[in-house]
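>>> Below is the structure, and that's it, no one-letter string:
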């Protein structure tokens, strides 16, 4: 038996007036997911436990089968694992975004949480400068992908409060700076980084090109290294993770899974969808399980770009779901779980903690068919009457074949 999770990050949304009261997922042309919803089991799942911030870290831990209330220690430590950065028991890791801040009327605004999707080579130069000028035995900066990077505070404090930068797009940052023990040191680093980045050659060239400047860092998502049982220990299976995002790769590494890097996988709407599907099918020839993650719908929603979000959903349906489903029968019996991790409403440009629609399908026909479902959407899934309250148990239904 082969087990596959196909996850479209942030696909779920809210009804929009410009779509006639439909959500982007309901409006998009998704024939493969619609057919799968009618042939398999359709329902809603709560991936964000009560009291948790609706981040991709918490949501994906749930989808992987881990209870965040027992194991969650922060987002950045998961990304550190993917980047090969070792954390000691007293070290605290931070997500270090490159962002665009813009002054206006005496205030500073978060104008772009991704610094115009700064390229990885450009970002590497910027983070290298920060490490050279600000790095020491206490603080170290590590380059990641595009705007997503890492800072480690050796022997640092973790009783701190942060706000994700994508939650304050277009807002003044003055009420969202780090708070708590040691926050003064972090604010100093953020201010020092602004001075270093303002006239950096990379930003001078971006300015000449009319692009957003990566003129500041934003620290958030902190935590210490977690302890998780592997998928082999939990389920007796081996597997792999395919994603362009360090967070997802990091969870995969803690889960004891192989990380498969796909050429052209960007984490945005221009990602190599087809390559991800082909690499997934190839991985399943020698493995039991694949977790295939696509970031594009989430990124489009954070940017408030409805057109791109719909395109990302349709590309996910055709190039990921369609191609994987076409190739799976040649590998024998299989079970597939299709879902988002959390909603990312375009109108809000940030995550919400609402339940998300899922499809569970088995090639053996042992998942009750949702024959009355119109297709795959939030409305159809709610209409099924099936709600999984503890999201981390959904993986048991996929792999252990537990009944709802």
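Now that the structure is in, tell me what you want to look at. The structure displayed is predicted, hence computed values, not measured ones. Residues are numbered from 1 along each chain as shown.
>>> Please count neighbours and contacts with C-alpha atoms only from this point.
OK.
>>> Next one: the residue nearest the centre of the chain from residue 2, what distance?
A centroid search over the chain (C-alpha atoms, centre = their mean) returns residue 56, at 4.6 Å, as the residue closest to the centre. Remark: distance between residue 56 and residue 2 (C-alpha to C-alpha, to the nearest Å) = 25 Å.
>>> what about versus this one:
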């Protein structure tokens, strides 16, 4: 038996007036997802426990079968692991975004123009982080370049309790009330202020402005945490598996669980990603003897954060055609298989950030077809089945063990 999970990050949404009050999932053309819905088990799952932040870290931890209330230690340590950065006892990892702030002279009155600096390229951002390292690295604080706008800072004996805000939660807002607060905040704020003094003048940013692109004008810290300790997925479920993702968060989570992280050329984390490339990589992993593959696709989430309705619909349709369709063609050669599709959390276009509502899942088993009254994969249809998981981490048990 082979097992495949397709995670469409942020795919769920609210009904939208421009779509006749349908959600993007309900509006998008998804014949392959609808096929799964008509013959599989569909329902709703609560991936974010009450009182926890509705981040992809918490939600993907839950989807992978780990109770976030027991195992969650922060987002950035997972990204550090994916980047090959060893965290020692006492090290606190921080996500460090390169963001675009508005140009008001007073730092606190600036607005968050773009949490991704127009999705700056990794090659450009590597040069900016090199300049940051030259200015700020010391025996306690170290910076590491990541992918696009997503980077890492490690602070030896740094503060865990400092209050920080994800920049994608405050698009277009004045940053004053979202700046670091609490223990250690003065150090982080100092780094942000100083970065805003020299980054706009860097040649990389000057050239971006010349090309009509947004410059990366400041560092922004969030998502702090320490190295987690997860039970191995193979010990938990008796399956050897792989994770396929463009973002370090999901790779790191998979590595912590003992899964093999697969890098796919052309996987970008947005709508330009190589959807078919990820699917081909998943089928190859199964062909090479893996029992389980977790395919993470970031594109719908990025569109949700940016408020891009047409891009979100396109991302869902690309997943349907180039991931689900290709899997339905490729999986039968392995004999018996199960396929599960779901978002980790909603990223509604109307709020442009994550929310904690339940999300729809569908499980297809090649051995058994279920007669369903619903024939479309969307939030309302999934809710109508009455099948529901209050504890998100129990869904993986249901998927694998039945």
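Yes, it's here. Please read all numbers here as calculations on a predicted model, not as lab measurements.
>>> Superposed on the second structure, what's the mean shift for stretch 183-198 of the first structure?
Following the fit onto the second structure, the mean deviation recorded for stretch 183-198 of the first structure is 1.0 Å by mean C-alpha distance after the TM-score superposition for the first structure.
>>> For the longest strand seen in the first structure, name the packing helices and strands.
In the first structure, with assignment by DSSP state E, the single longest strand is strand 92-104. Contacts defined by 3 or more C-alpha pairs under 8 Å, 6 or more residues apart in numbering; DSSP states H and E place strand 92-104 of the first structure against helix 76-82, strand 107-112, strand 148-153, strand 216-223.
>>> in it, what's buried?
Neighbour counts over strand 92-104 of the first structure (16 or more other C-alpha atoms under 10 Å) mark 92-102 as buried.
>>> what's around residue 132 of the first structure, how many residues?
The burial count assigned to residue 132 of the first structure is 11, neighbours taken as other C-alpha atoms under 10 Å.
>>> and it, what pairs with it in the second structure?
For residue 132 of the first structure, the aligned position in the second structure is residue 134, judged by TM-score structural alignment.
>>> Surely that match forms part of a helix?
Yes: assessed with DSSP: H, G, I helix; E, B strand; the rest coil, residue 134 of the second structure lies in a helix.
>>> and the gap between it and residue 142 of the second structure?
Here residue 134 of the second structure is placed at a distance of 10 Å from residue 142 of the second structure (C-alpha to C-alpha).
>>> can you list residues touching both of those two?
Counting by C-alpha atoms under 8 Å, 6 or more residues apart in numbering, no residue touches both residue 134 of the second structure and residue 142.
>>> The stretch 1-150 of the first structure: helices as residue ranges?
Per DSSP state H, counting those that start in this stretch, the stretch 1-150 of the first structure carries helices over the ranges 24-27, 31-39, 56-64, 68-71, 76-82, 120-134.
>>> Kindly reformat the buried residues of strand 92-104 of the first structure as TSV containing distance to residue 191 of the first structure.
As requested, the buried residues of strand 92-104 of the first structure are arranged in TSV below (distance: C-alpha to C-alpha, whole Å):
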residue	distance to residue 191 of the first structure
92	20
93	19
94	16
95	16
96	13
97	14
98	13
99	13
100	13
101	12
102	14
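>>> from what I can see residue 361 of the second structure touches residue 47, true?
No: if you go by C-alpha atoms under 8 Å, residue 361 of the second structure and residue 47 don't touch, sitting 10.9 Å apart.
>>> quick one, what contacts residue 155 of the second structure?
Residue 155 of the second structure sits in contact with 91-94, 140-142, where contact means C-alpha under 8 Å, 6+ apart.
>>> again, 6 Å this time
By C-alpha atoms under 6 Å, 6 or more residues apart in numbering, the residues touching residue 155 of the second structure are 91-92, 140-141.
>>> What of residue 362 of the second structure?
41-42, 340-341.
>>> Including distance to residue 285 of the second structure and neighbour count, could those residues go into JSON lines?
Output for those, formatted as JSON lines (distance: C-alpha to C-alpha, whole Å; neighbours: other C-alpha atoms under 10 Å):
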{"residue": "41", "distance to residue 285 of the second structure": "25", "neighbour count": "21"}
{"residue": "42", "distance to residue 285 of the second structure": "26", "neighbour count": "32"}
{"residue": "340", "distance to residue 285 of the second structure": "17", "neighbour count": "23"}
{"residue": "341", "distance to residue 285 of the second structure": "18", "neighbour count": "22"}
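>>> The equivalent of residue 204 of the first structure over in the second structure and residue 81 of the second structure, how far apart?
Using TM-score structural alignment, the partner of residue 204 of the first structure in the second structure is residue 206. Residue 206 of the second structure sits 33 Å away from residue 81 of the second structure, going by C-alpha to C-alpha.
>>> Who has more neighbours out of these two?
A count of neighbours by other C-alpha under 10 Å puts residue 81 above the other of residue 206 of the second structure and residue 81, at 21 against 16.
>>> measure the more buried one to residue 152 of the second structure for me?
Per C-alpha to C-alpha, residue 81 of the second structure is found 11 Å from residue 152 of the second structure.
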